[in-house]
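S.K.: Got a sequence here, can you model it:
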Amino acid sequence: MNPLRKDPQQRLMGLYRDLPDAEREMLLAFAEFLATRGGRKDVPVPEPQAIPRPEEETVIKAMKRLSSTYPMLDKARLLNETSMLMSQHMLQGREAREVIDDLEAVFARHYRELCEGGQ
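M.R.: Next up is the predicted model:
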C-alpha cells in the first residue's frame, strides 16, 4: 500500500514513532497549540521547554532558543516585537544582552497571554 494513502491518523502515528524524544515533544506541543487555536478550551497549554540561556549567546541564537522553548506560540504574533528588537541590535548597536532580556520578556508575556486565553 502506498504510504501516502494511509489513514491520516496512522501516518501521524508512524511519523511520531520515528521521531526522537525532543521532536516528539515539539510535535505534541504543536498539536496542542493547533487544538487550542481551533477553539478547543479543554486542551491545556503545554509547558515551555526548559532550555537554559547560555552565558554567551547571540541574538539570533537566542531567537532560535526561545522559539524552541515556546513552540506553542504563534510566531507571526511575535514578529513585530521581535523584529523591532533585532533591528535595535543589528542596526542601532543595542547591546545583545539587553535585547535578549527583552526578547525573553516578550516570549514570556505572549505565553502568559496564551495561558489566560488572550491569544
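S.K.: use CA for all of it now, contacts and neighbours both
M.R.: Will do.
S.K.: Quickly find the element holding the residue nearest the centre of the chain.
M.R.: Centroid-nearest residue in the chain, with CA atoms, centre = their mean: residue 71, separated by 2.2 Å. Under the criterion DSSP states H and E, no helix or strand holds residue 71.
S.K.: which other helices and strands contact the longest helix seen in the chain?
M.R.: Longest helix of the chain, by residue count under DSSP state H: helix 96-115. Other elements packing on helix 96-115 under the criterion 3 or more CA pairs under 8 Å, 6 or more residues apart in numbering; DSSP states H and E are helix 59-69, helix 75-90.
S.K.: Please give the structure of this sequence too, so both can be compared:
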Amino acid sequence: MTSDEKRLLKLYRALSERARASLLDYADFLAARDNAPEASVSETPLAIPRPVEESVIKAIKRLRHNYPMLERDKLLNETSALLTKHVVHKHPAAEVIDELEALFKHHYDLHVQAKQDQTT
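M.R.: Model prediction:
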C-alpha cells in the first residue's frame, strides 16, 4: 500500500458515516470521469428525465449522459464547485441539481453557438 493510500484510509476512518458516503460519491464521480470511453456522440441532448428523488452525484452522471457532446474539462470546475456547495456547505440537493441543470444547458447553448459560428 502506498503512502497516499495509507493516508486516504486513515482520513476515511476518521470521518463520520455521512462524510464517508460523500467521499465515496465523489470518488465514484472522479473514477467515472477518468474511465469514460470516447465514442461518437450525439450533438443533441438525449432528454433523459430527471427522477423525483436524485442525489447530486447521480444528477451529474445523468447530465453528463444527457449532454455527451460537452467537453467534461470545461464543466469540471463549475460542477465541482456545485458539488462542494452541496457536500460541504449543506445546500439542498434539489437546489444544487437545479443549478447543475442550468449549468449544463448554458454550456450546451455555448456549444451550439460555437458550431454555428464554425459554419458561417
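S.K.: TM-score for the pair, please.
M.R.: Remark: TM-score between the superposed chains equals 0.62 [TM-score structural alignment, normalised by the length of structure 1]; 78 aligned residues with a CA RMSD of 1.6 Å.
S.K.: Check the mean deviation of the longest helix of structure 1 from structure 2.
M.R.: Compared with structure 2 after fitting, helix 96-115 of structure 1 deviates on average by 0.3 Å (mean CA distance after the TM-score superposition for structure 1).
S.K.: In structure 2, which residues correspond to that helix?
M.R.: Mapped onto structure 2 using TM-score structural alignment, helix 96-115 of structure 1 covers residues 93-112.
S.K.: What count of nearby residues applies to residue 110 of structure 1?
M.R.: 18 (other CA atoms under 10 Å).
S.K.: How about it: what's its closest non-neighbour residue?
M.R.: residue 73 (7.3 Å; CA to CA, 6 or more residues apart in numbering).
S.K.: Measure how buried that neighbour is and give me the count.
M.R.: 22.
S.K.: so what's the alignment partner in structure 2 of the residue nearest to the centre of structure 1 up against?
M.R.: Structural alignment (TM-score structural alignment) places residue 71 of structure 1 against residue 68 in structure 2. By CA atoms under 8 Å, 6 or more residues apart in numbering, the contact list for residue 68 of structure 2 reads 41-43, 45.
S.K.: quick one: residue 68 of structure 2 and residue 3 of structure 2, what's the gap?
M.R.: To residue 3 of structure 2, residue 68 of structure 2 is 36 Å away according to CA to CA, to the nearest Å.
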